[in-house]
Structures are given as C-alpha cells and as structure tokens.
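J.: what follows is a predicted structure for the sequence shown.
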Amino acid sequence: MKLIIAAAAVLLLTDIAVAHPEANHNESAAKVSAVSASARPAAAVVDAFHAALRRGDTKAALSYLADNALIYEAGGVERGRQEYASHHLGADAAFAQAVPGTVTRRAGDAVGAVAWIATEGRTTGTYKDKAIDRVTTETMVLRRVGGVWKIAHIHWSSAAGAK
C-alpha cells in the first residue's frame, strides 16, 4: 500500500502530462522519453497493450490488464478487466486501428512492484466519417506480480487539437 501511495504522490508532485490509447507507442516515444531504467519493462507492457489494440487483438490487450484494473475515461469508470472487455474494449480497438496517433512525450518510474507511465500524444485521422484531431493524455499505473507487470489503472483524457 505504501508503494501505491508513493507512486501516486510522484504523479501528483511531478506535474506531468500524459496520453490516450490511440497514440502510436513506437520509437518516437524513445526520442522524448524520460522513463527511468527501472520503469522500462513496465513501459514495454504499455506499448504491447497499445499494439494489441492497434492489431484488433482484444484477447492479447486484456492479457496485460490486472483482473481488478480500473479504467477511467471521459468521466466514466470500468471496474475490472471483464467489465472493460464487455463495454469499451471493442470500440477502443476499432478506434486504435482506424486512427493513427503519435507519442509526443513520455515519463515514468518504478519503485519496487509499482510503476507509472505517463504519455502525451496527438491523434489525428478519420473515424466513422468524422474528422479526429485530439491532444491526448494517458496515465497507467502497473503492478508487478510474480515478476510480470500488469496494468492496474488507466486514466485517459483528450481535448480538441489546436485549430
């Protein structure tokens, strides 16, 4: 519990902006990354989660989430991997496949069995015949259990891109 509180405090005190699931988490993130060496394996899990969404592989995407993961987006919450699977996972995968994004900045750290990865990005394209231009932020908190990083919490938000 102390590690979770410490990770939350780091997030609050460092004033870091973050990104959305549609962002293309690829080599561009490395160019603007402030992810500590201890958090790189957790960041790789975040990237694998997004890659699975972009492939439409919802089964693989779910495998990166803890059973009790909390997903916050647009004022809503999904409590647990199964609730996310039955509500927004399919739509998130469809959107990620259709609308490319880029990572503009990333930061993260890990202390013991808890890590946080904060990403900023931009998502532009067309989805269901609607133009998309969003500045995106994402925070993921991960927990290492049995040597494996799992996503315990996701917070996504976005705003209209600059005109």
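T.: Looks like it came in fine.

J.: contacts, neighbours, all on C-alpha from now
T.: OK.

J.: just checking, what packs against the top helix by length along the chain?
T.: For the chain, the helix with the greatest residue count under DSSP state H is helix 40-55. In terms of contacts (3 or more C-alpha pairs under 8 Å, 6 or more residues apart in numbering; DSSP states H and E), helix 40-55 is packed against helix 58-63, helix 89-98, strand 114-127, strand 148-160.

J.: mind listing what's buried along the helix or strand just after the shortest one?
T.: The C-terminal neighbour of helix 58-63 among helices and strands, as given by DSSP states H and E, is strand 65-73. For strand 65-73, a neighbour-count test (16 or more other C-alpha atoms under 10 Å) marks 65, 66, 67, 69, 70, 71, 72 as buried.

J.: next up, a second structure to put side by side with the first:
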Amino acid sequence: MHSALKFAFGILLASAAAAHPEQHKPASVDAALDRTVQPAAAVVDGFHAALTRGDTDSALGFLADNAVIFEAGGVERGKAEYASHHLSADSAFSQAVLSEVTRRTGELAGDLAWIASEGRTTGTYKGKPIDVVTTETMVLRRSGGAWKIVHIHWSSAD
C-alpha cells in the first residue's frame, strides 16, 4: 500500500466523524474517559471534524507550531511542514470515507495529556475500497488554558 494512502487512513479515523458524528463516538467510548481528560479528547475530535469539513485552516489551529506527526515510517516536523505536505490529502480522504472510533483511552498528567483511539475506516477513496483497522495516539499540551496537539502517531492495517 502506498505511504500516502496509509497516512490518509490514519487521518480518516476521526475525520469522518464530523460527517457522521453518530458513528464517531459510541457513548461508551468517551464515557469511559476520566472527566479531566475529556477537554483534550474534544480537541482531538475538533481536529478530525475540521478535516472532514474540509476546513484545513481550523484543523491547523488545533496543532502546536512544533507538532511532530508520525505515520507509516514518515515524519512531518511542525505545523507548516504538515500544511505543505499531507494536510490537503488527509482532508480529502477524511471527507470520502467513514471512520468509527471503537475504543478510546487517555490520561492527564499536569499540562500534558494523551488520547489513544482505535477504530475502523470503511468506504471508497479514489476508486479503491477501504476497510482498515486504525490506531491513533495524540499527545496534547495545555498552555494558557488551551490544549494543542504536539504529537500525532497514526497507524493502520488491512
């Protein structure tokens, strides 16, 4: 599978959630999260919702300037690099497929939080059927009362 397509799979995990919110977060997924980490989880969901709407400017607003993004062995170092490389493709992919979060966990430690999501993405993208299991880890930092994503790690398997 092409690296760009694998990268897009990871993005789609929550991205399609905005287009299909009823399938993004089963009640049991976020209900299991401690209430202290739920604001960070909301930022993760907001990032994906913006991608699914095609609102790439809003999506970038959820990222710290120095965010590091890992996917399929590749690295994008910083918000500007992500914006110039995969952002548009990730948004297009997110708009084309349906992603469901099946399990989520997370934890808060001072001004750092991590959110780990598992899911499944299905649909068709560029004429090819998509049916993958996805995992995503996001690390967020709180500064001035606002959470920003500082690290994303996406992975998927057929």
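T.: Yes, it's here. The structure displayed is predicted, hence computed values, not measured ones.

J.: just give the TM-score of the two.
T.: Once superposed, the chains reach a TM-score of 0.86 (TM-score structural alignment, normalised by the length of structure 2), with 142 aligned residues with a C-alpha RMSD of 1.4 Å.

J.: could you dump the buried residues of strand 65-73 of structure 1 to CSV with distance to residue 35 of structure 1?
T.: Putting these into CSV (distance: C-alpha to C-alpha, whole Å) gives the following:
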residue, distance to residue 35 of structure 1
65, 20
66, 22
67, 25
69, 22
70, 23
71, 22
72, 22
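
J.: excluding chain neighbours, what is closest to the counterpart of residue 108 of structure 2 in structure 1?
T.: Residue mapping for residue 108 of structure 2 onto structure 1 gives residue 110, with TM-score structural alignment as the criterion. Residue nearest to residue 110 of structure 1 in three dimensions, not counting chain neighbours: residue 39, with 4.8 Å by C-alpha to C-alpha, 6 or more residues apart in numbering.

J.: now do residue 79 of structure 1
T.: Nearest one to residue 79 of structure 1, counting by C-alpha to C-alpha, 6+ apart, is residue 70 at 4.9 Å.

J.: one more: residue 99 of structure 1?
T.: residue 125 (5.1 Å).

J.: residue in structure 2 matching the one you found?
T.: So, by TM-score structural alignment, residue 125 of structure 1 is matched to residue 123.

J.: measure its match to residue 97 of structure 2 for me?
T.: In this view, residue 123 of structure 2 and residue 97 of structure 2 are 5 Å apart by C-alpha to C-alpha, to the nearest Å.

J.: one more: residue 152 of structure 2?
T.: 20 Å.

J.: and what of residue 53 of structure 2?
T.: 12 Å.

J.: contacting residues for residue 87 of structure 2?
T.: residue 56 (C-alpha atoms under 8 Å, 6 or more residues apart in numbering).

J.: one step back: which residues do residue 123 and residue 97 of structure 2 both contact?
T.: Contacts common to residue 123 of structure 2 and residue 97, judged by C-alpha under 8 Å, 6+ apart, are residue 130.

J.: ok, back up a step: so which of the helices and strands packed on helix 40-55 of structure 1 is the most surrounded?
T.: strand 114-127 (a mean of 23; mean count of other C-alpha atoms under 10 Å).

J.: mean shift between that strand and structure 2?
T.: With mean C-alpha distance after the TM-score superposition for structure 1, strand 114-127 of structure 1 departs from structure 2 by a mean of 0.2 Å once superposed.
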